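Peer 1: next come a sequence and a model predicted from it.
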Amino acid sequence: MRCSFSNVAAVREDLMKMNLTMLKNIILLLVVLLFSVSCSVISREIRNEAMAPMPFKTLIENAGQYTGQTVILGGFILSTENKADETLVSVLQTPLSSMDYPYDKDQSEGRFVVVHKGFLDPEVYRQNRRITVAGTIAGFRTEQIGSCPYACLTIESRQVYLWPKNLHRNYYWDDPYWRHDPFYWYGGPYHDPYYGGYYRAYRYYPSLRYAPVYPGFHPYDPYWDE
């Protein structure tokens, strides 16, 4: 009888281990599916057609052989110019995060022009706004276009995403529950944003209560929008 009880206990323990393993696998699968669906602001259909990411300089140097192919580029708007039936947007190219979020102007490798069929309001698509564009390579335009004084790579837009300009507001000193809490972290009621001490390196970090979470985005970005 003792052997029977021990066998039942062993089987029960094995089943519990199997169930735990299956649960872990299901959670992992759900996480992978979540990131595969929401990892970019560009539609999956267009992303499947787009070329693999490459250095912008390489793309410019070999633009002739890539003409007509779809790329995903992004950066900061330099100017927006309306024509009779299209809008020309000059963009300072920057690297993109895993969510295709433009960042770090210092790493720019040039400029490109987005040709969008239809009207884009220059008061909305203003200078220094972040933009991500999926479109086909259309070679170069030799005439000066907006803030592109030389022959710039031209992209005919298929999908345009303008990033919210208030994406990174609400720093610690904008949080009413930060400055006025005498027991926040340590050091008494002296919560000036330039207060030294151990946490000085984090004085620019956005409020954890408001900051959005984007895969591949580092919280310290010197180009936060105003």
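Peer 2: Nice, thanks for sending it over. Note that the structure is predicted; figures quoted are calculated from it, not measured.
Peer 1: CA only for contacts and neighbour counts going forward, please
Peer 2: Noted.
Peer 1: so how far is Thr132 from the most centrally placed residue in the chain?
Peer 2: Central residue of the chain (C-alpha atoms, centre = their mean): Tyr101, 2.2 Å from the mean position. Distance of Tyr101 to Thr132, computed by C-alpha to C-alpha, to the nearest Å: 7 Å.
Peer 1: give me the neighbour count for Asp225.
Peer 2: 14 (other C-alpha atoms under 10 Å).
Peer 1: now do it against Ser43, distance only.
Peer 2: Counting by C-alpha to C-alpha, the gap from Asp225 to Ser43 is 25 Å.
Peer 1: please apply the same query to Thr136.
Peer 2: 15 Å.
Peer 1: if we can go back for a sec, the residue nearest to the centre of the chain against Arg129, yeah?
Peer 2: No: Tyr101 is beyond contact range of Arg129, at 11.7 Å (criterion: C-alpha atoms under 8 Å).
Peer 1: structure B:
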Amino acid sequence: MKRTLILIGCLFWLTACSSLPDDLVSEDHNAEVMDNYQQWVNTSPDSVIDVRMGGVISKVTNLKDKTRIEIVNLPISSSGKPDITQEPQGRFIAYVKGFVEPMTYTKGRLITVVGKSEQPETGKVGEYDYTFPVTDAYGQHLWTIETTTYVENDLMMGGCFRGGFRCGAYGYGPSRTQVIQQVK
């Protein structure tokens, strides 16, 4: 019985950790949402589909009634988080209704959007001509990167003094540091 409760608790915890934020849920709960960048790029430009894409903000331009956000695409997890361990797959444009604060939606910030696909736009990345897939976003979520540093010390066994350094129960030997970055 105790094992069953622990198993149910672990499954609940894992489900809670991978749930999609409310602002990234499709407006049409029955629609399949595309989250694969290459499939989206290869879809007919006349198809209107729901897409959920994420990545790194490259540029923000506030227009009269909406905001244009250029995003460097990264694959996303089932919880919508951009995978910072992957290489960028391309770029896309997300239009968001109204004004967004450029200091909040700053270059380099992680974002995921959900919306309807639109006709692609042509533009430039530097001097290079580029065709951007476009989405009219009805939901967006900003992410942060949390850095955790773990320091592990090897406890030296035995009681001794060496060069003024106490070995034993109160002394420590070499240490290892591990830095982990997680999208939150």
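Peer 2: Right, received. Where do you want to start? No experiment lies behind these values; they were computed from the predicted model shown.
Peer 1: TM between them?
Peer 2: The TM-score (TM-score structural alignment, normalised by the length of the second structure) is 0.71; 169 aligned residues with a C-alpha RMSD of 3.7 Å.
Peer 1: thinking again about what came up before, and the residue nearest to the centre of the first structure, what pairs with it in the second structure?
Peer 2: Using TM-score structural alignment, the partner of Tyr101 of the first structure in the second structure is Lys81.
Peer 1: contact partners for the residue lying closest to its match once chain neighbours are set aside?
Peer 2: Once flanking residues are discounted, Lys81 of the second structure sits nearest to Val183: 6.6 Å by C-alpha to C-alpha, 6 or more residues apart in numbering. Applying C-alpha atoms under 8 Å, 6 or more residues apart in numbering to Val183 of the second structure gives the contacts Lys81, Pro82, Asp83, Ile84, Trp143, Thr144, Ile145, Glu146.
Peer 1: longest helix in the first structure, please.
Peer 2: helix 2-38 (DSSP state H).
Peer 1: quick one on the thing from earlier: by neighbour count, which of the contacts of Val183 of the second structure wins?
Peer 2: Lys81 (26 neighbours).
Peer 1: that one touches Thr112, doesn't it?
Peer 2: Yes: taking contacts as C-alpha under 8 Å, Lys81 of the second structure lies within contact range of Thr112: 7.0 Å.
Peer 1: quick check: neighbours shared by these two?
Peer 2: By C-alpha under 8 Å, 6+ apart, the residues touching both Lys81 of the second structure and Thr112 are Gly54.
Peer 1: circling back: what sits up against the very next helix or strand once past the longest helix of the first structure?
Peer 2: Beyond helix 2-38 of the first structure on the C-terminal side, the first helix or strand identified by DSSP states H and E is helix 44-49. Residues outside helix 44-49 of the first structure that contact it (C-alpha under 8 Å, 6+ apart) are Val37, Thr70, Ile72, Ala134.
Peer 1: nearest spatial neighbour of Thr112 of the second structure, skipping sequence neighbours?
Peer 2: Closest to Thr112 of the second structure by C-alpha to C-alpha, 6+ apart is Gly54, at 3.9 Å.
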